[in-house]
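Participant: okay, sequence plus prediction incoming.
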Amino acid sequence: MKSRTLRKDKVNIITLGCSKNMVDSEVLSGQLLANDISVVHESAKKDHNIVIVNTCGFIDKAKEESVNTILEQVELKRRGRLDKVYVTGCLSERYRNNLEAEIPEVDAYFGTMELPLILKRFEANYQAELIGERLLSTPSHYAYLKISEGCNRTCSFCAIPLMRGQHTSKTIEQLVAEAEGLVKRGVKEVMLIAQELTYYGLDIYKRRELPRLLHALADVKGLEWIRLHYAYPSKFPLEILDAVRERDNICNYLDMPLQHASNNMLKAMRRQITREEMTELIYNIREKVPGICLRTTLIAGFPGETEDDVEELKGFLEEHRFDRVGIFSYSHEEGTGAYSLVDNIPQEVKESRCQEIMEVQQEISLEKNQEKVGKVFKVIVDKKEAGRYLGRTEFDSVEVDNEVVINTPKPLPIGDFVQVKITKAFDYDLEGDVIA
């Protein structure tokens, strides 16, 4: 495609939202590169003439950030700094008509599954044979591996099925080939992501096949850590835990969003599970994989939530002592099952409840970290900042979990594994010394 500047096009992709969006941007980048189109991720050099904004439409704050980013790029176009602005992703999928009416300066809007149409704008062809050929936006030693798209669950607070459609699994062969390609490029850790991991395989194999996928990925030579994100608790296939226990390169780590602990809230959220069933599941998980790191995500301020519900949730955290917890304030999303309910809790109360709940978890996190002092852990070196090396144990995922400050008199190659003896513990981080 020819631009009015007569220079060769260079595309900058701006990614907002979750790791699943990041993978989509990486795949788009790989397709553009394969068509000999120059592309970068979130470039600060300002030497590009085209921008693609990959938006998030999950909750109010994410939508606001996406709209503001679009407006910033449109302003750059108005000032002659850009030739074209394209918008894709979840917000565009969900609100395309509104966006076209309100921000017509954007050259084109695309949905979440319209990669070939984006490429047509560049007179480029979609190349189906590019399995795993992505321009990684992460450091070269780790990457996200999306094993499926969409979700069949009907949680009343969630708009993801509206934006991503029904669950569609990739084949085991495709995912193994993608993992092998990533390893050849230096990747040592993959984080398995999906809207719902445990549903994997039901659509194409007619049974839950995450355990078989895990064993196949664990056989990939050079893949040292495999990490599980976003497992749904209802009808959780316990065979997953057998794979975690049996394979050394599957991290003792499970990210399982529970969202709440009050039966009233769980029912209203349509989570298809009770507090009692969650308690039994947590005990089973810890019995099958002693020492496993359990991460969960919670929602505060769902319509009808009472102070008693909040207290019950805090008690649940104190009882089960999760290693990692994230929390969101409820966002009233049109088109969801909960949209017919009255969003009757003020935003400041939602945020106050979030803080109150996280204060409970903060104390638990500090106590769990203090138990690690004096122990030695395998740590991957992620980066060097302000003269200090920062890394993670197998119990920590990227960005959302603890970091380890690594003390060493010698240079450490980024992406290497080192043995670190923990000397200090903080609320959410650790510090330690490299040992020979």
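Facilitator: Noted; the coordinates are in hand.
Participant: contacts, neighbours, all on C-alpha from now
Facilitator: OK.
Participant: isn't Glu42 up against Ile13?
Facilitator: Yes. The criterion here is CA atoms under 8 Å, and Glu42 meets it with Ile13 at 5.7 Å.
Participant: of those two, give the one with the bigger neighbour count.
Facilitator: Neighbour tally, Glu42 and Ile13, criterion other CA atoms under 10 Å: the higher count belongs to Ile13, 24 against 16.
Participant: does the more buried one count as helix, strand or coil?
Facilitator: strand (DSSP: H, G, I helix; E, B strand; the rest coil).
Participant: quick one: residues contacting it.
Facilitator: Counting by CA atoms under 8 Å, 6 or more residues apart in numbering, Ile13 makes contact with Ser25, Ser29, Val39, Val40, His41, Glu42, Val51, Ile52, Val53, Asn54.
Participant: got those residues as JSON lines, with secondary structure columns?
Facilitator: JSON lines is the format used below for the contacts of Ile13 (three-state DSSP):
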{"residue": "Ser25", "secondary structure": "helix"}
{"residue": "Ser29", "secondary structure": "helix"}
{"residue": "Val39", "secondary structure": "strand"}
{"residue": "Val40", "secondary structure": "strand"}
{"residue": "His41", "secondary structure": "strand"}
{"residue": "Glu42", "secondary structure": "coil"}
{"residue": "Val51", "secondary structure": "strand"}
{"residue": "Ile52", "secondary structure": "strand"}
{"residue": "Val53", "secondary structure": "strand"}
{"residue": "Asn54", "secondary structure": "strand"}
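Participant: A further structure is provided below for comparison with the first:
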Amino acid sequence: MKKNRVDIITLGCSKNLVDSELLMKQLLASGYTVSHDPEQIEGEIVVVNTCGFIADAKEESINTILNFAQAKQDRKINKLFVMGCLTERYMKELQLEIPEVDKFYGKFNWKELMQDLGKSYLQDYALCREITTPNHYAYLKIAEGCNRTCSYCSIPVMTGKYQSRSMEEIVGEVENLVAEGVKEFQVIAQDLTYYGLDRYKKMMLPELVERISDVPGVKWIRLHYAYPAKFPFDLLRVMRERDNVCKYLDIALQHVSDNVLTKMRRNISKQETLDLIETIRKEVPGIHLRTTLMVGHPGESEQDFKELITFVKETRFERMGAFPYSNEDGTYAYKHYNDEISDEEKQNRMDELMAVQEKLSSELNESKIGCIFEVIIDREETEYYVGRTEFDSPEVDPEVLVKKDDRIHVGEFYKVKITGSQPFELFGELYC
């Protein structure tokens, strides 16, 4: 057990990761040694940053806390602190059930942790983060919370109303990160497209992206988690005109059946969804769309599911993920619907949907053989360098396995010719 070392464990999404990175910088500035998600816990202090989105995530968070609570009882660690979404949602219950934890913090009051360690929160480091991703890319969180009222989603229960950060603060953070060597930014929020409505009284995402794009040294900007209803179409102009804004958009559609969309309270119809996709692809030629779809929502009939399958086959999303409905307490669906579809049926539907996408992904990737793309190299492995095109976000999208070449360096961009493909990865070689 190493004195003055803090091990931080981050569970859940990239938005949680940003919070952990902010905390890490504060700890480092206060004289601690800090490790993130280490293979072996060596610190006297452990901080667990939890996720509480769906049942599986909650279970993982609770099991992780319990494991470290046991480690504390066994005197393998001295202090255990827990923060994040799960504690924001279930603070009182967790305090009663796991008293071994020294203190629980919610989603937003984790800064108190510094005070509880006998340190001051350093305002000079408020926009500074200890990047845990490869040095050439970082996540950029532009807002907290969500004002949508989707039936199935517990995020607003945990994070509250939408809170946009100021453009000046966000651009300042980008400038700081560029100075540290970051070239690629994954712009994230629970809902990107709402950005600015609370602070500026109008959708400001297009202007924000332009201002980030203007920062010298920003090579790629990639946008995650757009909401389809009342989409800010001027964003498409920005994507088309700015070379460093990737032709990539992550927009969670969830479903296409009018019946299910209504039950989900998505505020958009099937025809509006189809029109939106058509407009996006027309205005930004070559764009790659990533979407997320849900199966098994209460009221989803066999016909609704077949409609969804047909939609995926005809739309041919370049990137797609899916997940089964989870009956989360505190949500509209939990209060007003019966979760009548069995877990087995939900899983079967998800498997069928992803099998369709795998075939489509195989065809789309095969069509890229012989093409030349700009690729950023993320890491070196035994047989390949591993990189991504502008159409691929870290962790969730296909990678490009590039043939070993002495001229290649991690964190740099190269022209790569695609020589082969599999459903969820490409193979290539340096193009001279």
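Facilitator: Cool, the structure landed. Computed from a prediction, not measured in an experiment: that's the story for all the values here.
Participant: nearest to Ile282 of structure 1 among the contacts of Ile13 of structure 1?
Facilitator: Ser25 (34.9 Å; CA to CA).
Participant: returning to what we had before: which PyMOL command selects the buried ones in the contacts of Ile13 of structure 1?
Facilitator: A single PyMOL command selects the buried members of the contacts of Ile13 of structure 1 (16 or more other CA atoms under 10 Å):
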select buried, resi 25+29+39+40+41+42+51+52+53+54
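Participant: now the contacts of Ile13 of structure 1 in TSV, with distance to Glu305 of structure 1?
Facilitator: Listed next are these as TSV, based on distance: CA to CA, whole Å:
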residue	distance to Glu305 of structure 1
Ser25	37
Ser29	43
Val39	46
Val40	44
His41	41
Glu42	39
Val51	42
Ile52	39
Val53	36
Asn54	33
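Participant: ok, average deviation of stretch 353-361 of structure 2 from structure 1?
Facilitator: For stretch 353-361 of structure 2, the mean deviation from structure 1 after alignment is 0.8 Å (mean CA distance after the TM-score superposition for structure 1).
Participant: tell me how far Tyr253 of structure 1 lies from Pro104 of structure 1.
Facilitator: 45 Å (CA to CA, to the nearest Å).
Participant: neighbour count winner among the two?
Facilitator: Legend: neighbour count by other CA under 10 Å for Tyr253 of structure 1 and Pro104, higher for Tyr253 (22 against 12).
Participant: and the residue mapped onto the more buried one from structure 2, how far from Leu289 of structure 2?
Facilitator: With TM-score structural alignment as the criterion, Tyr253 of structure 1 lines up with Tyr248 in structure 2. To Leu289 of structure 2, Tyr248 of structure 2 is 6 Å away according to CA to CA.
Participant: how about Asp351 of structure 2?
Facilitator: Relative to Leu289 of structure 2, and taking CA to CA, Asp351 of structure 2 is found at 21 Å.
Participant: neighbour-wise, which of the two wins?
Facilitator: Of the pair Asp351 of structure 2 and Leu289, Leu289 is the one with more neighbours under other CA under 10 Å, namely 20 against 16.
Participant: just the element for the alignment partner in structure 1 of the more buried one, please.
Facilitator: Counting by TM-score structural alignment, Leu289 of structure 2 corresponds to Leu294 in structure 1. With elements taken from DSSP states H and E, the one containing Leu294 of structure 1 is strand 293-300.
Participant: on average, how far is that strand from the matching bit in structure 2?
Facilitator: Counting by mean CA distance after the TM-score superposition for structure 1, strand 293-300 of structure 1 comes out at 0.5 Å.
Participant: which is the succeeding secondary structure element to that strand?
Facilitator: Following strand 293-300 of structure 1 in sequence order, the next helix or strand is helix 307-320 (DSSP H and E).
Participant: Gly181 of structure 1: which of the contacts of Ile13 of structure 1 is nearest?
Facilitator: The closest of the contacts of Ile13 of structure 1, once distances to Gly181 of structure 1 are taken by CA to CA, is Ser29, at 16.0 Å.
Participant: what do we get in structure 2 for that closest one?
Facilitator: By TM-score structural alignment, Ser29 of structure 1 lines up with Met24.
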